[in-house]
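Trainee: Using only what follows, build the 3D model:
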Amino acid sequence: MEVVILSDTEAIGAVAADAVGALLTRKPTAVLGLATGSSPLAIYDELARRCSAGQISFARARGFTLDEYVGLSADHPQRYRNVIDAELVSRVDFASEAVRGPDGLATDIPAACTAYEAAIAAAGGVDLQLLGIGTDGHIGFNEPGSSLASRTRIKTLTLQTRTDNARFFGGDRDAVPTHCVTQGLGTIMAARHVMLIATGRAKAEAVHHLVEGAVSAMWPATILQHHPHVTVLLDADAARRLQLVDYYRETYRGKPDWQDL
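Mentor: Take a look at the predicted model:
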């Protein structure tokens, strides 16, 4: 696990966009795992800017989103399919139907989850998965107590997650759905490269457990300690509880020029 501590969200966006751009250069048909929420917004802004400038292209790439609320109408602005369209897909040159998300409106949700796993496998698996992290350590919507080997499935959201996400629903926690469909921890772990972004003091405890804590279902993101290629991009506030913060800074400063993220 490589921990990179940067000055602000703009710096994080630039470094992450460099990694996405390098992947698309060497593999134009790359499969990207796309997260929603506030964490990746600076990345999507930078990717859109570079695509507009002709520096990168998504024309042959594919994307799979992490999760989806269950029961939100197809036109609801907070439906994650609509969110990712607004934040990234509509701003770059993905081909039509190149980005797919879990179906939160399926009449047979278990069958839809199985089909989603099959679609990811048929695409060759995810090359680069972008992630945020919840204050309770969830990634995707894999809440505390999730199986570390789980695959795409329906989950009940915790009160903490619904409270955290109320800001997207006009501050009304009761408007946040109680259920979601999410890629499982096992699904996420199958990606070849995982890049997790965390900013702000509210994420500091979760980041501490992620990087330096014990692997535990109570802090689901800690399963990433077992992944062979994880990059964690942080600002100083999110890194404030790390014991080895000086070492992480020194390591990144001394990184060889030839070594990518």
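
Trainee: CA atoms for contacts and neighbours, from now on please.
Mentor: Fine.

Trainee: any idea how far the residue nearest the centre of the chain is from residue 228?
Mentor: For the chain, the residue nearest the mean C-alpha position is residue 131 (2.0 Å; C-alpha atoms, centre = their mean). Per C-alpha to C-alpha, to the nearest Å, residue 131 is found 16 Å from residue 228.

Trainee: cool, and residue 95?
Mentor: Counting by C-alpha to C-alpha, the gap from residue 95 to residue 228 is 31 Å.

Trainee: now residue 96
Mentor: In terms of C-alpha to C-alpha, residue 96 sits 33 Å off from residue 228.

Trainee: Please apply the same query to residue 242.
Mentor: For residue 242 relative to residue 228 (C-alpha to C-alpha), the value is 21 Å.

Trainee: Quick check: which element contains the closest residue to the residue nearest to the centre of the chain other than its chain neighbours?
Mentor: Closest residue to residue 131 apart from its sequence neighbours, by C-alpha to C-alpha, 6 or more residues apart in numbering: residue 196 at 4.5 Å. In the assignment (DSSP states H and E), residue 196 maps to strand 193-198.

Trainee: Check which helices and strands the helix or strand following that strand sits against.
Mentor: For strand 193-198, the following helix or strand on the C-terminal side (DSSP H and E) is helix 204-212. With contacts defined as 3 or more C-alpha pairs under 8 Å, 6 or more residues apart in numbering; DSSP states H and E, helix 204-212 has no helix or strand neighbours.

Trainee: Go again with 10 Å.
Mentor: In this structure, helix 204-212 packs against strand 193-198, strand 230-235, with contacts taken as 3 or more C-alpha pairs under 10 Å, 6 or more residues apart in numbering; DSSP states H and E.

Trainee: Now the second one, please; I'll put the structures next to each other:
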Amino acid sequence: MEIVIRDDAAAVHRTVADIVERRVRQGAAVLGVATGSTPLGTYRELGRRHREEALSFASCRAFLLDEYVGLPGNHPQSYRSVIATEFAAEIDIDPDAIDGPNGEAADIAAECARYDAAITASGGVDVQLLGIGSDGHIGFNEPGSSLVSRTRVKTLTRRTREDNARFFDSADEVPHHVMTQGLGTILEARHLVLVALGEGKAEALAASVEGPLAASCPASVIQMHPHVTVVVDEGAASALGSSDYYRYALSEKPTWQYF
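Mentor: Predicted coordinates:
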């Protein structure tokens, strides 16, 4: 695991965009895309590179981390709509190459199984972007989630629904259930890139990278992955006990070694 501490959010987004760009320029990348406010700056930076630096996503595929159950796919806060607006519209990816769980499926359990199988059939995700919740969740794997879980339905905690209420008119409108890639599904991606911004994520971040591996902090499962890059700003890094070492290791990083 590599912890990269940047001065501010803009620098974080440039670093994450560098990671994605490097893989995309190698051709036929499968990207795992996250929603929420954290990755939006990265998507805008990738869009700029597409327009100004000929970065093409035409040969890429993308898979969503999660989706609300029961929210129509054309609802502006469905994750399918968010990714279409904030990511796909900024680049040249084929909209048909983006897959996500169907929250309106008649058989939700079968849809979860289909989605896991579709990721596997694609050859697996090359770069998976992840945010982290203030309670340590990734995707919508809330505290208590199995560390080997697959794509499934989860009930959102009150805290998560309150955190997400900013995207709706009120907390009452936030669905109670989601379909989410499981922690075991996420761990199958070849490169995990976890992004955190602001002091509000500091405690959860410290628990995930420096605390024990525990279902009570689902993001701690990234400690089990062989290739993880954690990119954070100073606020999110403020609770890390070994931040001096992380900065030193980055400053001494071999020039030939990529994130």
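
Trainee: related to what we said a few turns ago, roughly how far apart are the residue nearest to the centre of structure 1 and residue 50 of structure 1?
Mentor: Applying C-alpha to C-alpha to residue 131 of structure 1 and residue 50 of structure 1 gives a distance of 21 Å.

Trainee: Equivalent analysis for residue 62 of structure 1, please.
Mentor: For residue 62 of structure 1, the distance to residue 50 of structure 1 - C-alpha to C-alpha - is 18 Å.

Trainee: In terms of neighbours, single out the busier of those two.
Mentor: Set side by side, residue 62 of structure 1 and residue 50 show more neighbours around residue 62, with 22 against 17, by other C-alpha atoms under 10 Å.

Trainee: and the corresponding residue of structure 1 for residue 235 of structure 2, what does it touch?
Mentor: Applying TM-score structural alignment, one finds that residue 235 of structure 2 aligns to residue 237 in structure 1. By C-alpha atoms under 10 Å, 6 or more residues apart in numbering, residue 237 of structure 1 lies in contact with 5, 7, 8, 198, 199, 200, 201, 202, 203, 204.

Trainee: hey, where'd the strands end up in structure 1?
Mentor: Using DSSP state E, the strands of structure 1 run over 2-6, 31-34, 62-65, 67-69, 99-100, 128-131, 153-156, 179-182, 193-198, 230-235.

Trainee: closest to residue 256 of structure 1 out of those?
Mentor: With C-alpha to C-alpha as the measure, strand 2-6 is the member of the strands of structure 1 nearest residue 256 of structure 1 (13.6 Å).

Trainee: average gap between that closest one and structure 2?
Mentor: For strand 2-6 of structure 1, the mean deviation from structure 2 after alignment is 0.3 Å (mean C-alpha distance after the TM-score superposition for structure 1).

Trainee: Could you check how far that strand is from the centre of its chain?
Mentor: Its chain's C-alpha centre and that of strand 2-6 of structure 1 lie 16 Å apart, by C-alpha atoms, centre = their mean, to the nearest Å.

Trainee: outside of it, which residues touch it?
Mentor: 11-13, 15, 195-199, 211, 229-239, 244-253, 261.

Trainee: go again using 6 Å as the cut-off
Mentor: When contacts are defined by C-alpha atoms under 6 Å, 6 or more residues apart in numbering, strand 2-6 of structure 1 is touched by residues 231, 232, 233, 234, 235, 248.

Trainee: do stretch 215-232 of structure 2 as well
Mentor: For stretch 215-232 of structure 2, with C-alpha under 6 Å, 6+ apart as the criterion, the contacting residues are 1-5, 136-138, 143-145, 191-197, 208, 213.

Trainee: Return the most buried member of the helices and strands packed on helix 204-212 of structure 1.
Mentor: strand 193-198 (a mean of 24; mean count of other C-alpha atoms under 10 Å).

Trainee: check the fit of that one onto structure 2 and give the mean distance.
Mentor: So strand 193-198 of structure 1 averages 0.2 Å relative to structure 2 (mean C-alpha distance after the TM-score superposition for structure 1).

Trainee: In structure 2, what range does that strand match?
Mentor: Against structure 2, strand 193-198 of structure 1 falls on residues 191-196 (TM-score structural alignment).

Trainee: quick one on the thing from earlier: which one's more surrounded, residue 242 and residue 228 of structure 1?
Mentor: The residue with more neighbours, out of residue 242 of structure 1 and residue 228, is residue 242; 19 against 11, by other C-alpha under 10 Å.

Trainee: so what's the more buried one up against?
Mentor: residue 208.

Trainee: hmm, 10 Å instead?
Mentor: So residue 242 of structure 1 contacts 204, 205, 207, 208, 209, 210, 211, 212, 213, 236, 248 (C-alpha under 10 Å, 6+ apart).

Trainee: For the residues you listed, pick the one with the most neighbours.
Mentor: residue 207 (31 neighbours).

Trainee: Identify the residue of structure 2 aligned to that one.
Mentor: So residue 207 of structure 1 corresponds to residue 205, using TM-score structural alignment.

Trainee: how close does that match sit to residue 152 of structure 2?
Mentor: Separation of residue 205 of structure 2 from residue 152 of structure 2 (C-alpha to C-alpha): 24 Å.

Trainee: next one: residue 214 of structure 2
Mentor: 19 Å.

Trainee: okay, these two: which has more neighbours?
Mentor: residue 152 (22 against 17).

Trainee: show me the residues around the aligned partner of that one in structure 1 that make contact.
Mentor: Matched to structure 1 by TM-score structural alignment, residue 152 of structure 2 sits across from residue 153. Counting by C-alpha under 10 Å, 6+ apart, residue 153 of structure 1 makes contact with 67, 102, 109-114, 116-117, 141-142, 180-184.

Trainee: Kindly write the PyMOL command that selects the buried subset of those.
Mentor: Typed into PyMOL, the line below selects the buried ones among the contacts of residue 153 of structure 1, using 16 or more other C-alpha atoms under 10 Å:
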select buried, resi 67+102+109+112+113+116+117+141+142+180+181+182+183+184
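
Trainee: Between the two ends of stretch 254-261 of structure 1, how far is it?
Mentor: Using C-alpha to C-alpha, one end of stretch 254-261 of structure 1 lies 13 Å from the other.

Trainee: For residue 110 of structure 2, give its distance to residue 84 of structure 2.
Mentor: 24 Å.

Trainee: what do you get for residue 210 of structure 2?
Mentor: 35 Å.
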